[in-house]
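# just the structure for this:
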Amino acid sequence: MPDDELTALVRAIAWELIQLGYVPTERPGFVQRGDREPVRIVATETWQAMQQILQGAQP
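Model prediction:
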């Protein structure tokens, strides 16, 4: 899979997680939804993409 396709896939996954109410925590790789305990997501790249999207970058 070319890098640009992989990047698009990671950003799409990050966008979907945000739409489901998940946000990245201060711990790299962990996301949280509401009051629930933080959960580890496998790809740190997805966590970083979530942060970028929430800071104003487009999905």
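
# CA atoms for contacts and neighbours, from now on please.
Noted.

# what about the helices in this structure?
For the chain, applying DSSP state H gives helices covering 3-19, 44-54.

# what residues does the shortest one touch?
With contacts defined as CA atoms under 8 Å, 6 or more residues apart in numbering, helix 44-54 is touched by 10-11, 13-15, 18, 23-24, 28-31, 41, 59.

# let's see if you can find the most crowded of those residues.
Neighbour counts for these, by other CA atoms under 10 Å, peak at residue 14, which reaches 27 neighbours.

# next, the second sequence, to be compared with the first:
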Amino acid sequence: MQRRKDQSVVNARTVIGAACRDIIADGKAIHLRQLDARARGKVLGTIRGVIGVLQEVKEALGVS
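Reported below is the predicted structural model:
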């Protein structure tokens, strides 16, 4: 069960990272509304702590 959870977080981080890069490319600010519009149904409902993962991805991209 833990392995499945970890895999879901890894998958979510990948999708969130791609969505964040797209949002930046469009010249928009990264926030949950923009993320939801681009990744709806893909990951947002599959993991707990989506905001924490979003913050990690933003840090990795060097965006505040």
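
# tm score of chain vs chain?
Once the chains are laid over each other, their TM-score by TM-score structural alignment, normalised by the length of the first structure reads 0.52; 48 aligned residues with a CA RMSD of 3.3 Å.

# most tightly packed of the helices of the first structure?
helix 44-54 (a mean of 19; mean count of other CA atoms under 10 Å).

# tell me which residue of the first structure matches up with residue 57 of the second structure.
Counting by TM-score structural alignment, residue 57 of the second structure corresponds to residue 53 in the first structure.

# need the residue closest to the centroid of the second structure.
residue 16 (2.5 Å; CA atoms, centre = their mean).

# correct me, but that residue touches residue 40?
No - taking CA atoms under 8 Å as the definition, residue 16 of the second structure is not a contact partner of residue 40, at 10.5 Å.

# and residue 7 of the first structure, what's its match in the second structure?
Residue 7 of the first structure maps onto residue 9 in the second structure, by TM-score structural alignment.

# which ones are touching that match?
Contacts of residue 9 of the second structure by CA under 8 Å, 6+ apart are 47, 53.
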